[in-house]
Every structure is written in structure tokens, then in C-alpha cells.
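Asks: model this:
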Amino acid sequence: MAPADTATPKLHASDIGSIKAFADSNGDSPIPSSYYSIVEARDDVADHLASSFPVIDFSLLTSPDPLLHADTVSQLGKACAEWGFFMLTNHGISEKLMKEVMDKSHEFHNLPVEEKKEFADKGPLASIRHGTSFYPESELFHYWRDYLKVMTLPEFNFPHKPPGFKEVAYDYSSKTRAVARTLLQGISESLGLEANAIIKSTGFDSGLQIFVVNLYPPCPQPELALGMPPHTDHGLLTLLYQNGIGGLQVNHNGRWVNVNPLPNSLIVNTADQLEAVSNGRYKSIWHRAVLNNKDTRLSIVVANGPDLEEEIAPAPELVERGEGIRYKKMKYREYFSKVQQVTRLVDTSRLDKVRINPQN
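Replies: Just a heads-up that it's a prediction; the model follows:
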């Protein structure tokens, strides 16, 4: 638990336009008490489970050998069912492109605060949003993070600076979308569905994609603050790439597990709408970002979702097998713009809004 506040001011996220600028100017000074977001001890981290984190070889999933493909589909289904997260290797996105997108993302966050003000967050449906913390209007505490969020599909948007960022991001967004599409085909097969079943039922090919760059500066008191609180992701699949600085923790069977990605791998997680489509077979898993007091962590997150106008519901084939309907229909736009954005992220799941029985 955080200590009683004695010397640090009670600042709100609205008072701090950039946590990077704030951290740069305050050095090792104590953090504001409004950032005391640690509400449980850090000793619940199960380090022995990190080596069990699933790894999927994308090249085997796309192999023309039916036996290799089938075996990888089985591994993919197991990873989704048991972890809701997996590491993806041999995904076909070049190391050169991944380095370029990381370098340009750093350049954006290193721009002067004044130059980024034109991209200030104006709400969840704004095409380009720059801000700090998580959801300041609904959160109980503030979080040690600056972000850039851009809608790159169904129409491509992007900041015009720094030079070259837009072009690199377009290439990276396109390639990660193709990877996500192939993964969804494999996930459909793992559920016993036709390969394109989830793609068709969610309108994936005309769906939403959001490109997010999270920056977590060194925090003088990482034992008190979080970069992001425990949360699940909206959409179908999220693909994450980071700069080699650890911080992602996944909740696995009630224990937090540090994720240690292999170089140039992607971390993939199943998200809220995939849980609903799979009728609860594949859960949307809680995860969080922890901090350190030495290094800046930067993560590039590409969230891939359904068509905003599509009603998301369990796949009929799964319901027909006698499983029963476990999730109500909800238009993705409503979930994204209302439920996902305003639900306070403490002791509740946003999916409870669509679960038939929220206790399950």
C-alpha cells in the first residue's frame, strides 16, 4: 500500500499534460500522491511461470504441410484457452521495419510538448489522440504513461510528424493486420469452425485498427505506481512489440507473470470481442504495466477489432453444439465508445455488460 501523503502534491492527470515532461523536470523527486496506484503487494509475481509462456511459430501456422499446420492450430488453441496470451515468432515482419517503427515512435514522444498539443485527446472516436495516464475521466488513480493512439483502419490516419513516421506506421499497420487476420483463421480452426468464420461474423476486413505507442518514463518510486492498471483489451487480437525493457505482466490463474519476449517477437493476446465470439472458450485476460526507476519503456500496440457497426455475439456453431449463449449481442461501436471507455477498471470486468451470467 502507498504511504500516507506528506510532501507530494495531489495533482490530477489534467494538471500534467505529459508524464515524460513531468518526469524530466522533477528528476528523483517523490511522485504525486494521485499516482499511488499500487493497491497490492508486488510479491504475488510468479517468476517460475515465465518459462511456461506459450510460443507460437507463425511460419508453421502458414506452412503448406497439413500436419505442421494442424499441430500449430492445436498449439494456438491451447495457448488461447490456457493463457489468452502467446509469443509469436517468425511472423514475417522484417527486423528493419520493426526498428524503424520503434525509432520513429521514440522521435514522436521526444517532440516538444507544444508540438504535440495539436493531437490532444478529444475522445475515443477521435482519429488521433495524444495524452497521459489511462482514462482520466473514470480512473481512481493516475498512471505513469504517455500515449499516442491513432485509428489506422478502416481509414488510415496518422500524425504528420516526425518526418517519415506516417509512412513507416502505414507499412507496419498493414503487415500486423495481415498477421492478425491469419491468426484469426487459425483460432477459428482451433474452435472447430471454418477458417474465415470469425473474420466474416465480425466484419474484420472492414474493422477497426488502433495503433498505440505507450511511453513509460523511469519512475522514482516504481513500488507505488503503475504504468497501466490491470485491464483487458477491447477488440479481437492485440499485437505488442516493445523496446527490450520489461514491464508487461499477465494474470495467469490468479498470479502475475512477467512476460520476457524474445527479440523481434510479437506478444499477442485475445481480447474482449474474441471472448464473446468464442462463447467464453478463449478468455480476455487481465494484464498490467509495471515500472522501473532506470529505463524508459516503449511499447507499440496494434489493436485489431471488428467493424464498428457489427453486432458481436457468440458464433452460432458453438451455440448449436449445446454450449448455450453466454454473451448478449452488442454493437462494437457501443462497446468501444461507451462500455470500454467509461467503466472503472477496479474489481470489475467490462465484459460483465454483455455476459449472460456475470459470475462466470
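Asks: Going by C-alpha atoms from here, please, whenever you check contacts or count neighbours.
Replies: Will do.
Asks: I'd say Asn292 and Pro218 touch.
Replies: Yes: in this structure, Asn292 is within contact of Pro218 by C-alpha atoms under 8 Å, at 5.7 Å.
Asks: And the helices in the protein, which stretches?
Replies: Counting by DSSP state H, the chain forms helices over residues 19-26, 58-61, 66-82, 95-110, 113-116, 165-190, 197-202, 272-277, 316-318, 332-334, 340-342, given from the N-terminal end onward.
Asks: any chance of these in TSV, plus mean neighbour count and distance to Gly247?
Replies: TSV is the format used below for the helices of the chain (neighbours: other C-alpha atoms under 10 Å; distance: least, C-alpha to C-alpha, whole Å):
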stretch	mean neighbour count	distance to Gly247
helix 19-26	16	17
helix 58-61	20	24
helix 66-82	18	21
helix 95-110	17	17
helix 113-116	12	25
helix 165-190	19	22
helix 197-202	20	31
helix 272-277	26	22
helix 316-318	16	36
helix 332-334	19	29
helix 340-342	18	23
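Asks: Tell me which of those approaches Pro222 most closely.
Replies: Between Pro222 and those, the shortest gap by C-alpha to C-alpha is with helix 19-26, which sits at 12.5 Å.
Asks: closest to Ala50 out of the helices of the chain?
Replies: With distances scored as C-alpha to C-alpha, the stretch of the helices of the chain nearest to Ala50 is helix 66-82 (13.8 Å).
Asks: Now the second one, please; I'll put the structures next to each other:
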Amino acid sequence: MEVERVQAIASLSVRKNTIPLEFIRSEKEQPAITTFHGPVPEIPTIDLSDPDQEKLARAISDASQNWGLFQVVNHGIPSDVISKLQSVGRDFFELPHEEKEAYAKPPGAKTIEGYGTKLQKEVEGKKSWVDHLFHKIWPPSSINYHFWPKNPSSYREANEEYAKWLRGVVDKLFTSLSLGLGLEGHVLKDAVGGDELEYLMKINYYPPCPRPDLALGVVAHTDMSTITVLVPNEVAGLQVFKDDHWFDAKYIPNALIVHIGDQIEILSNGKYKSVLHRTTVNKEKTRMSWPVFCEPSPELVMGPLPQLVSEENPAKYKAKKYKDYVYCKLNKLPQ
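Replies: This is a model prediction of the structure:
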């Protein structure tokens, strides 16, 4: 049975100026009702080029404890590397339907790699206003090029170049997060698998939606992985849940958005917070984003770091294989 893609639904919906019922959120989720409209607190923006490592670690640690999310500027990835990544991703989603379907996630596959629409079980059978493409970009041993588009022809080159630069940024983030826990700089990266850490690229494609007041691009969730580094396009849409309110994240040109994921919360024994976030959609414009999820290998056991557990501060989370954590989360089972 062929899955109906949101991109196709969107082009019909725009003409009718309405959206199908399964995309209409309950009142407790509708962005028009639940978005905070007063003065929005500033999400931390951190200069990653700061030579003072102690100060940088403190800023990243504070943001990870209080927000679970921050934006980084002066991160060292050349702007043309990012714009090429965005350009080839956009070109893929503008291909004819049949060409995109050649990369569809195989039905019943254990992997989430491939072109797709639905990702996890949704309460009340609701749907999110988004199509996506998943594939791993690092390490080379984990890459399945079957899911990398051959059109545009520069797709592979643009993604490999981005992966090369991104690894330096991720290493710097892990070092600062480690130092912020009072540990040596290498500890967190070692705990998530060192150079075996897998980088999973996702391209989110949110087509224009005639009723952005009623729909969500991605429902409220925390990321399962360690950290997520996201490239947005200029169409705002990321919202963060803090102090019982949904706040819009401000778009900062050339910034990367960093999310703390569940595994960093677990490893830090709850000191760092995995951020609850969601995505809204736009009436006129297509929103796109390029998150990369830094994931431990499936068999790696993740639990609170022993250095952070004591009689006064017992372990708050169960240690388990990452693949078991993922299975429980996607199927809404207790951890």
C-alpha cells in the first residue's frame, strides 16, 4: 500500500484552504492556542570560537541544565558547506514523486533510514505535517549509500563535506559538556562510543500548510540520541517547552541549533536536560531543517556515568542497550 506523502496532501489542501482531519491537533496541542505570546526569553547563543575553554564549558553546561538547547555561532563550518547541504536537500524534495519513492524506507524494515512520512506511533492516530529523508553520514562503516539520493549529482559530495566539518563541532561540544560535569574532556565522548558514534542525518520537509494554527510539523518530543546538531532554513518553526510554556526559537543566520538528547540526560544522571520541543508550520513557505542525531551504536549500554553516582546522588535511570531504549521510546513503552 502506498503511503500518502504530506507534500502531495499539501498541494491539494492549499487549493481547498483546509487540511484533512487527521492533521488537526487537539486544543491542548494547537499552536494558535498553546504558543506563548508575551515577551520570549532569549535562548542561549554561544560563541564556539571562545578561546577560554573554561568559560565555554560553563556556558554550554548552564544552557544544557536550564534549557537543554542552545544555538552556536562561530562554529567554524564554512557557510558555503552549509548552503550546499541545504541546496542538495531542497533539490531532492523538488524531484518528481516517483524519483523520491525510489529511496522510500522499505515496508517492515528495522532501519528508519530512507524517505518517509510517519515515524512513530501517534496518539489518537494523528499525523504530523512533514516528510523526511534519513540516512547515516558517519562513520563510513555505518553508511548505506542506497538511501543517499543520486540526484542531484552533488548530493553525496555535499553531505560528506558537511560530515567532515561537523565532527569537529561535535567533539568540541562533547568536551565542553564533559568539563561542565567536572570530568575530564574525553569522558562523555568515550561513553557514547568514541569514534564509533553514528551520525544520522534527517532532512525535514514541511510544505506550506493552509491551517498552521491547527497543525504541527513534528509533535512534542525529546530526541533519543546524545546530542542533535541542526541546520535550519530561514523559515522559523522550532518551539521549546520551558517554564510550562511553548516559546518560539529565534532564527539566527549561520547558527547551528544544539539539542541535548535523552542519552546525555541519562549519562549526566539528570544534570543536563533533554529538551522537549516541537515544530510549527507556515502558511506561505516551506520550512526545512537538517538535524544530525549523534547516536551510540545499538549494542552499547547507556546508563548514568559511575563518576556521577553516589549514595547521596543515586542513579536516576536504568542502564540498557541503546537499541532497547529506542524500541521502548518509538513504541511508547515504559523505560
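Asks: I'd like the helices of the first structure as CSV, with distance to Lys353 of the first structure appended.
Replies: As requested, the helices of the first structure are exported to CSV (distance: least, C-alpha to C-alpha, whole Å):
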stretch, distance to Lys353 of the first structure
helix 19-26, 32
helix 58-61, 34
helix 66-82, 22
helix 95-110, 35
helix 113-116, 35
helix 165-190, 24
helix 197-202, 19
helix 272-277, 11
helix 316-318, 20
helix 332-334, 11
helix 340-342, 10
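Asks: Looking at these, spot the one closest to Tyr143 of the first structure.
Replies: Of all the helices of the first structure, it is helix 19-26 that lies closest to Tyr143 of the first structure, at 8.8 Å by C-alpha to C-alpha.
Asks: where do the strands sit along the second structure?
Replies: In chain order, the second structure shows strands spanning 45-47, 69-73, 114-116, 131-138, 198-206, 218-221, 227-232, 238-242, 245-248, 256-260, 277-279, 287-295, 301-302, 320-321, with DSSP state E as the criterion.
Asks: ok, Gly207 of the first structure to Lys283 of the first structure distance?
Replies: 21 Å (C-alpha to C-alpha, to the nearest Å).
Asks: And those two? Which one has more around it.
Replies: For Gly207 of the first structure versus Lys283, the count of surrounding residues by other C-alpha atoms under 10 Å is larger for Lys283: 23 against 20.
Asks: Quickly note the distance from that one to Thr270 of the first structure.
Replies: 7 Å.
Asks: Same question for Asp103 of the first structure.
Replies: 27 Å.
Asks: Map Val309 of the second structure onto the first structure.
Replies: Aligned counterpart of Val309 of the second structure in the first structure: Val319 (TM-score structural alignment).
Asks: ok, Gly192 of the first structure - how many residues close by?
Replies: Other residues within reach of Gly192 of the first structure by the criterion other C-alpha under 10 Å amount to 12.
Asks: Need the counterpart of it in the second structure.
Replies: Residue-level alignment of Gly192 of the first structure against the second structure, with TM-score structural alignment as criterion, gives Gly182.
Asks: How about Arg177 of the first structure?
Replies: Applying TM-score structural alignment, one finds that Arg177 of the first structure aligns to Arg167 in the second structure.
Asks: Kindly report the same for Tyr335 of the first structure.
Replies: Taking TM-score structural alignment, Tyr335 of the first structure has Tyr325 as its aligned residue in the second structure.
Asks: centre of the chain versus stretch 241-250 of the first structure, how much separation?
Replies: Its chain's average C-alpha position is 12 Å from that of stretch 241-250 of the first structure, according to C-alpha atoms, centre = their mean, to the nearest Å.
Asks: meant to ask about stretch 160-168 of the second structure, not that
Replies: Offset of stretch 160-168 of the second structure from its chain centre (C-alpha atoms, centre = their mean): 17 Å.
Asks: what's next to that stretch, contact-wise?
Replies: By C-alpha atoms under 8 Å, 6 or more residues apart in numbering, the residues outside stretch 160-168 of the second structure that reach it are 76-77, 81-82, 85, 137-138.
Asks: Tell me the one of these nearest Pro232 of the second structure?
Replies: Using C-alpha to C-alpha, Ile82 comes nearest to Pro232 of the second structure of the contacts of stretch 160-168 of the second structure, at 10.0 Å.
Asks: In space, what's closest to the alignment partner in the second structure of Glu309 of the first structure - neighbours in sequence excluded?
Replies: Residue mapping for Glu309 of the first structure onto the second structure gives Glu299, with TM-score structural alignment as the criterion. Nearest non-adjacent residue to Glu299 of the second structure, counting by C-alpha to C-alpha, 6 or more residues apart in numbering: Lys321, 5.4 Å away.
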